[in-house]
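Enquirer: Task: produce atomic coordinates for the following.
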Amino acid sequence: MKLEIQNHQKEAIKNMSKKLLLFVAISFSVVACNDKTAPEVKEMKTAYVDTSELMKEYIEAKDLEAKYKAQSEEKGRQLEAEINRFKQDAANFQSQAQANGQEWAQKRGAELQKREQQLGYAQQALAQQLQQESGKEMDSLVSGVKKFIKDYGKKNGYAYIYGTGDAASVLYAEDKYDITKEIIKALNDKYKASEKSEKKDEEKK
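Expert: Prediction:
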């Protein structure tokens, strides 16, 4: 008997990253600043953000991915041990079947098939659990970045900030309009500052 176990935990992490990039790329396709209180400018100020690069370099996004990768590995250890025991039992079954007779082989074979099915279900359940747990944090992160770019655009007098990346809405733009690095630096500075603030609050407790 063979057990083909796919690493659903790693797939969940990969899917999380892809989903995150796609959400951000689509959400930031066009960010228009229509604040009536904003000062009028003679020329329309526009820029674009490479959302793929942004999510690769945004520390909070990397921390989120690392967090769920670690959880996947931790929660998968016990399951991996059960899988290894199953593989050993399945290997022993091949050598014991002839010696113990057909009736024993049929009974034991049915038990092993049931275990194989249960392990498959357990892996799927673990992958779904990780996806559900990460989903809320992913949505919150995306919403936070969207709000940050919108506020950044208003503060710096942009009429439009376009998004480019996996779901590109800008087919061509001059490099001088690329503010990706500016956004990454601003987001990371804000995230680092919030982390320091949280650590100080924990130290006071």
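
Enquirer: from here on, contacts and neighbour counts on C-alpha atoms
Expert: Noted.

Enquirer: For this protein, which segments are assigned as helices?
Expert: Applying DSSP state H to the chain gives helices spanning 8-27, 51-57, 59-155, 180-204.

Enquirer: and for comparison, fold this next one:
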Amino acid sequence: MNNSFKIFSALFILLFLIGGVGIYLLIPKIGYINSSKVFSEFKLKKELETDLKKLELAKQRDLDSLKAELEISYNELNNSAKKSEKNINEFKVAQQQYYIREKQYNENYQRAADEYTQQVWKQLNTFIKEFGKKKGYDFVLGANGAGEIMYADENDDLTEEVLEYCNKRYDGDIK
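Expert: The predicted structure is shown next:
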């Protein structure tokens, strides 16, 4: 009986270990990233941000030039002893053209900014998916403090690792 008790105990311990390992294997591997940080420090985002700044500067130069012309016209019109209907209408047309161009520039800028943001997220999502697969994660969650994840253990924070991976992948250092 002593022998069968030992065999039974060994089988019980073996089954217990197999069950424990099985349960461990069923637990998904989960990590999270600070999505705002990954977005803001991604190299593609920084490059596109530089392009947007160039676009903004070009827009501002053109608008400043038009505004200066408007101010000159306004001052000439105000200082003129004879204010003709034609001069007043020409000023109003120029003023209206300025506002139309300003609105167009703002709309174009916003459209470009939105397209750039979509382009950055599309690329990041691809790289983060690759990262998760390569590292064996079942889930990589995004946290930004706005309700996606309100708390997670810092040991599960993949932000720096994911950011490094994405930037290296973008540079072509990782295939």
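
Enquirer: TM-score for this pair?
Expert: For these two chains in superposition, a TM-score of 0.74 is obtained (TM-score structural alignment, normalised by the length of structure 2); 150 aligned residues with a CA RMSD of 2.3 Å.

Enquirer: ok, back up a step: can you convert the helices of structure 1 into a markdown table and add a column each for mean neighbour count?
Expert: Compiled in a markdown table, these are given as follows (neighbours: other CA atoms under 10 Å):
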| stretch | mean neighbour count |
| --- | --- |
| helix 8-27 | 19 |
| helix 51-57 | 20 |
| helix 59-155 | 15 |
| helix 180-204 | 13 |
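
Enquirer: Map Lys133 of structure 2 onto structure 1.
Expert: Aligned counterpart of Lys133 of structure 2 in structure 1: Lys154 (TM-score structural alignment).

Enquirer: quick revisit: make JSON lines from the helices of structure 1 and add distance to Tyr172 of structure 1 to it.
Expert: Listed next are the helices of structure 1 as JSON lines, based on distance: least, CA to CA, whole Å:
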{"stretch": "helix 8-27", "distance to Tyr172 of structure 1": "16"}
{"stretch": "helix 51-57", "distance to Tyr172 of structure 1": "15"}
{"stretch": "helix 59-155", "distance to Tyr172 of structure 1": "20"}
{"stretch": "helix 180-204", "distance to Tyr172 of structure 1": "15"}
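
Enquirer: And His183 of structure 1, how far from Ala110 of structure 1?
Expert: I think there's a mix-up here, since residue 183 of structure 1 is Ile and not His. 58 Å (CA to CA, to the nearest Å).

Enquirer: Over to Asp63 of structure 1?
Expert: Going from Asp63 of structure 1 to Ala110 of structure 1 by CA to CA gives 44 Å.

Enquirer: To what extent is the residue mapped onto Asn144 of structure 2 from structure 1 buried, counted in neighbours?
Expert: Matched to structure 1 by TM-score structural alignment, Asn144 of structure 2 sits across from Gly165. For Gly165 of structure 1, the count of nearby residues is 21 (other CA atoms under 10 Å).

Enquirer: I figured Gly165 of structure 1 hits Ser52, correct?
Expert: Yes - counting by CA atoms under 8 Å, Ser52 is a contact partner of Gly165 of structure 1 at 5.1 Å.

Enquirer: what sits in contact with each of the two?
Expert: Taking CA atoms under 8 Å, 6 or more residues apart in numbering as the criterion, Gly165 of structure 1 and Ser52 both touch Ala25.

Enquirer: How about the residue nearest to the spatial centre of structure 2, nearest residue that isn't a chain neighbour?
Expert: Note on structure 2: the residue nearest the mean C-alpha position is Phe39, at 3.9 Å, using CA atoms, centre = their mean. Leaving aside its sequence neighbours, Phe39 of structure 2 sits nearest to Lys45 (CA to CA, 6 or more residues apart in numbering; 7.0 Å).

Enquirer: wait, what's in contact with the one you found?
Expert: Applying CA under 8 Å, 6+ apart, we find Lys45 of structure 2 in contact with Phe39, Tyr116, Thr117, Val120.

Enquirer: and what of Tyr48 of structure 1?
Expert: The contact partners of Tyr48 of structure 1, by CA under 8 Å, 6+ apart, come to Ile161, Tyr162, Gly163, Thr164, Tyr177, Asp178, Ile179, Thr180.

Enquirer: Same check on Phe39 of structure 2?
Expert: Lys45, Val120, Trp121, Leu124.

Enquirer: Ala167 of structure 1 and Leu20 touch, don't they?
Expert: No - using CA under 8 Å, Ala167 of structure 1 is not in contact with Leu20, being 11.8 Å away.

Enquirer: ok, average deviation of stretch 51-59 of structure 2 from structure 1?
Expert: Once the two models are superposed, stretch 51-59 of structure 2 sits on average 1.8 Å from its counterpart in structure 1 (mean CA distance after the TM-score superposition for structure 1).

Enquirer: So what touches that stretch?
Expert: Stretch 51-59 of structure 2 has contacts (CA under 8 Å, 6+ apart) with Tyr105, Tyr109, Ala112, Ala113.

Enquirer: Now the two most distant members of these.
Expert: Across those, the longest distance by CA to CA is 12.1 Å; it joins Tyr105 and Ala113.
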